[in-house]
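>>> here is the input, now give the coordinates:
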Amino acid sequence: MDEIALIVAAVVTLASTILLHRTFFRRSRFRLPPGPKPWPIVGNMPQIGGAPLHSLLAAMAGEYGSLMYLRLGSVGVVVAASAAVAEKLLKVHDTNFLSRPPNAGAKYIAYNYQDMVFAPYGPRWRLLRKISTVHLFSSKALDDHRRIREEEIAVLVQALASSGEVPAALGSLLTVCTANALGRTMIGRRVFGDGGSGDDSEAKQFKAMVEQVMILAGKFNPGDFFPSLEWLDLLGVASEMKKVHKWFDDFLTKIVEEHRNLLARGRGGGHQDLLSTLLSSAEDENEKINDTEIKALLLNMFTAGTDTSASTVEWALTELIRHPKMMAQAQQELDSVVGRDRAVSDLDLPQLVYLQAVVKETFRLHPPTPLSLPRMAAESCEINGYHIPKGTTLLVDVWAIGRDPKEWADPLEFRPNRFLPGGEKAHVDVKGNDFEVIPFGAGRRICVGMSMGLRMVQMLTATLVHYFDWALPNGLLPDELNMDEAYGLTLRRAQPLVVHPRPRLLPGVYQKSP
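Below is the predicted model:
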């Protein structure tokens, strides 16, 4: 009997040990990343109110680490706030985070997920991305459309040169310029008349539409985190989204119908623009897209391609005005490479090493989208020993990564020299390969318009620095410029930059502008 008891005791002990080991292993394997303790029902929502979300999450990362887990209502959210963590999520586990979580912006603004930005990963998304890449963003397409960009930038230069003693609201003019360049590329014509003024009512209306889309897309909406309460629209966000959607849809419907009529009369411009290509694709079953998808794609291009580029250039010029020695260095490089007797060309950009460093530093300190567009885990996975459950929303804090003191010396200082040959970050680019600066995202869902956006930002910044010296109105000193950020999906200036442009090139250069 004693032997039987010993055997039973041994079996029980072994079973208990195995059970305890399995329980411990399961708990450790399913351990969530650290984060603030959630409240009942609402989760961590009370802890993220007030300041802009990207800066709040950056502050939290200092306490909980660069991989955090939050519960917002009934939605689990994982936040990446360092280059190393972002690389694991967007490179190593990229295929697991290819779709977007449900959200009101995609539903009510972006044609119920029929656009390219918010569409679920799959055949339709791949088709929209292929069409955009081939006809708008390939190297051939960018070279084919170089003349359009240069002509629209020349119109901007004329508007600035003729402003006289009236200070220029630079952001509005940049929005008009980028929108018209995109418009001629996408729909074969300018969006705003002659493109010469950022103050006409049509330009103001378009700028207001774009900004409202970006503001609402970044606005807190309870229905996104409590799906069962979505129908209540507690803060009226869905109602606002429906209004701005109708505003934009009317605008886009008119464009599509006018273009279809021109094509029917044989006046479509030889199918050189994107819209002509999309409308003519109705005959090709392999690439056929409907009017809703066409308008959704145009919505993506106009919103993502105007506000982001314009705000980045506005930040770049602001920083150079605040740092006169850097402005002088950029102008000296332009005078050496381009001279004072002609305009800057796309072909000059590879030789403008300091100018490129200025743009990179602007993207680092003022990323156009401070928080990446959300992604969603298709399956559970493990990151740094932590469990990320299926269905978790992923946010990458691009703003925090660019200001990470573990990654950057003097992270709050504007220092383009760090990207110059011999600088500590000379090897870093902004194209999604180096995760220290990822203004366009990374992985398969990297911004499809990155190549055009980067070239447009470089060209506009180079042109403004080359053509003009800049003075602030009313005796304002450079170090007195307000550097506050406006809240929204894009990182705009809270106070638009208002400046006096002073021509610095030979007079004949301005006369050559079309």
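>>> can we go C-alpha only for contacts and neighbour counts from here?
Fine.
>>> assign residue 77 to helix, strand or coil.
Under the three-state scheme (DSSP: H, G, I helix; E, B strand; the rest coil), residue 77 adopts strand.
>>> tell me the contacts of it?
For residue 77, the contact set (CA atoms under 8 Å, 6 or more residues apart in numbering) comprises 69-71, 392-395.
>>> go again with 7 Å.
Residue 77 makes contacts with 69-71, 392-394, as judged by CA atoms under 7 Å, 6 or more residues apart in numbering.
>>> one more sequence to fold, the one below, so I can look at both together:
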Amino acid sequence: MEICEVAFLSLLLCCSLVLVLRRKRRLLPPGPPAFPIVGNLLWLTRPVSDIEFVHRGLRDKYGPIVTLHVGSSPTVMVSGREIAHKLLVKHGAVFANRPTPFAGIRFISRNQHNISAAGYGPLWRLLRRNLMLEILHPSRIKTYAHAREWVLSILLDKLRARAGSGDGIVVVMESFQYSMFCLLVFMCFGEKLDKKAIGDIEKAQRDLLMFVGKLNVFAFMPKFAKYVFRGTWRKLLELRQRQREIYFPLIRARGEQMAAGRAPSENSFHFSYVDSLLDLELPEENNRKLDEEEIIALCSEFLNAGTDTTSTALQWIMANVVKHQDLQERIVDEINGVLGEGDQEIREEDLHKFTYLKAVVMEGLRRHPPSHFVLPHAVTEEFSMDGYVIPKDATINFAVADINWDAKTWKEPMEFRPERFLPGGEGVDADITGSREVKMMPFGAGRRICPGIGLAMLHLEYFVANLVRAFEWKQVDGEEVDLTEKSVFTTVMKVPLRARITARRKI
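Modelled structure (predicted):
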């Protein structure tokens, strides 16, 4: 009898345990079955484009919030705009952390000593506040107006030269990227560097950026992975060493200039991002200064954030300007109506007068967000919502493109229609920061929203306006602008934009 009782109690305990586990499973947002080890390996080897495709299938099956099992904790994917606003804005502090980074990201971020990788806490607040106040504050942005004029002249000269040697045909992305690097390097290091130095920095950044996708292999059993993929780890060390060789002299030169109290030269500026980092102290770490490796991590982050995404967005917008000639004509008419048809360039203080131009930029960011997902967030405490539980330490991400293309919010969402942001359109009241509501979120939303949103909008409006002011843009004879996407670090044009340009006036 005792044996039967023990057997019965054991069976009862097992059944209870199964029920508890099944109940716990049901509490999570819905999703496909989990295959812990195999599933992890399969997800880690998938490119972002595949993950996006799979997620859309799961969204159609399970709804706007889906649970995947990647790594040791669940990953929750959100594609509903109301849910995104609730989690990122109304309950922002709960969803503002970052997942524990794997070895490759820890190495690149100098153990999470940059803004994008730092956990939600004092270090993150300090680094973000420093960037916002010292570089991205509107008054500071205005002081770099002359740098933007300088870079605009570089960009227009490059396009004229390329057009002159190729029957007016230009491939624009290389010129956009180079120009953005000239501008952001100046803001970062306070120096107007020559073409070779800019090219070296651009190559070092791009090589490392393109290599990041290969670091997923270190997310699972990192010590073992470092041995198995030692060639990959060795390459990462080489790329970082190349950055050191380029950045250390620039950082030390600024430090020496600050220490000596020397006035800036003709090719330098009185304040740069590096200057603010050299002065920064970390109260949570005995008021120590940042070391050079940490400054490199922050400079690298600054350059990546301000160059690749902006040049990608600029190419997408100009591709639609080329493809839709009526749109281009309307921009030109608006500019001429304000400034006349003279040769002067468009000044930054004129930009607020161009409502249709702003609508074109907004539609570009809605229809072609440079990143289709935000950087992953982590949950700081268990959170209950609509009968589901999102557990503490879960990873959560937001499908930016799906939110931007929601047919419940936008009429014909896959069409490029700037008019939707004009009076009478469904996007006229769209808040790009997501503070009031989320209709589109190309810069993210909530506490982790991109700090450079104001600078990015200024750059896009300023460069689009002057590119259209300076040149007439047309499709190359016999070619259609191809808007097919390709996922690399950002979502770029699979076929880079080629256009035939003709000078309207000399700016």
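>>> just to revisit the earlier point, ok, the contacts of residue 77 of structure 1 in structure 2: which stay?
Retained in structure 2 by both residues aligned by TM-score structural alignment, their matches' CA atoms under 7 Å are the following of those: 69-71, 392-394.
>>> pick out the most distant pair among those residues.
Greatest spatial distance among these (CA to CA): 71 and 394, at 11.8 Å.
>>> for structure 2, what spans make up the strands?
65-69, 74-78, 169-171, 281-282, 288-289, 377-378, 383-385, 388-390, 395-398, 471-475, 485-487, 491-493, 498-503 (DSSP state E).
>>> and residue 401 of structure 1, what pairs with it in structure 2?
Using TM-score structural alignment, the partner of residue 401 of structure 1 in structure 2 is residue 403.
>>> all helices for the stretch 351-500 of structure 2, in order.
Assigned helices in the stretch 351-500 of structure 2, in chain order: 355-367, 400-404, 453-470 (criterion: DSSP state H, counting those that start in this stretch).
>>> one step back: and the contacts of residue 77 of structure 1, which is closest to residue 350 of structure 1?
Using CA to CA, residue 394 is the member of the contacts of residue 77 of structure 1 that sits closest to residue 350 of structure 1, with 35.1 Å.
>>> state the distance from that closest one to residue 321 of structure 1.
According to CA to CA, to the nearest Å, residue 394 of structure 1 stands 36 Å off from residue 321 of structure 1.
>>> now residue 211 of structure 1
According to CA to CA, residue 211 of structure 1 stands 25 Å off from residue 321 of structure 1.
>>> how far away is the most centrally placed residue in structure 1 from residue 345 of structure 1?
With distances taken as CA atoms, centre = their mean, residue 369 lies nearest the centre of structure 1, 3.9 Å away. Distance of residue 369 of structure 1 to residue 345 of structure 1, given as CA to CA: 27 Å.
>>> neighbours of residue 349 of structure 2, just the number please.
Residue 349 of structure 2: 9 surrounding residues under other CA atoms under 10 Å.
>>> trace it over to structure 1, please.
Counting by TM-score structural alignment, the partner of residue 349 of structure 2 is residue 347.
>>> sorry, back to before: how about TSV for the kept ones among the contacts of residue 77 of structure 1, with neighbour count and distance to residue 12 of structure 1 added?
Listed next are those as TSV, based on neighbours: other CA atoms under 10 Å; distance: CA to CA, whole Å:
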residue	neighbour count	distance to residue 12 of structure 1
69	26	38
70	24	40
71	22	40
392	23	39
393	25	43
394	24	44
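>>> find the nearest non-adjacent residue to the residue nearest to the centre of structure 1, please.
Sequence neighbours aside, residue 490 is the residue nearest to residue 369 of structure 1 in space, at 4.6 Å (criterion: CA to CA, 6 or more residues apart in numbering).
>>> I'd guessed that neighbour sits against residue 367; true?
No. The criterion here is CA atoms under 7 Å, and residue 490 of structure 1 misses it with residue 367 at 8.1 Å.
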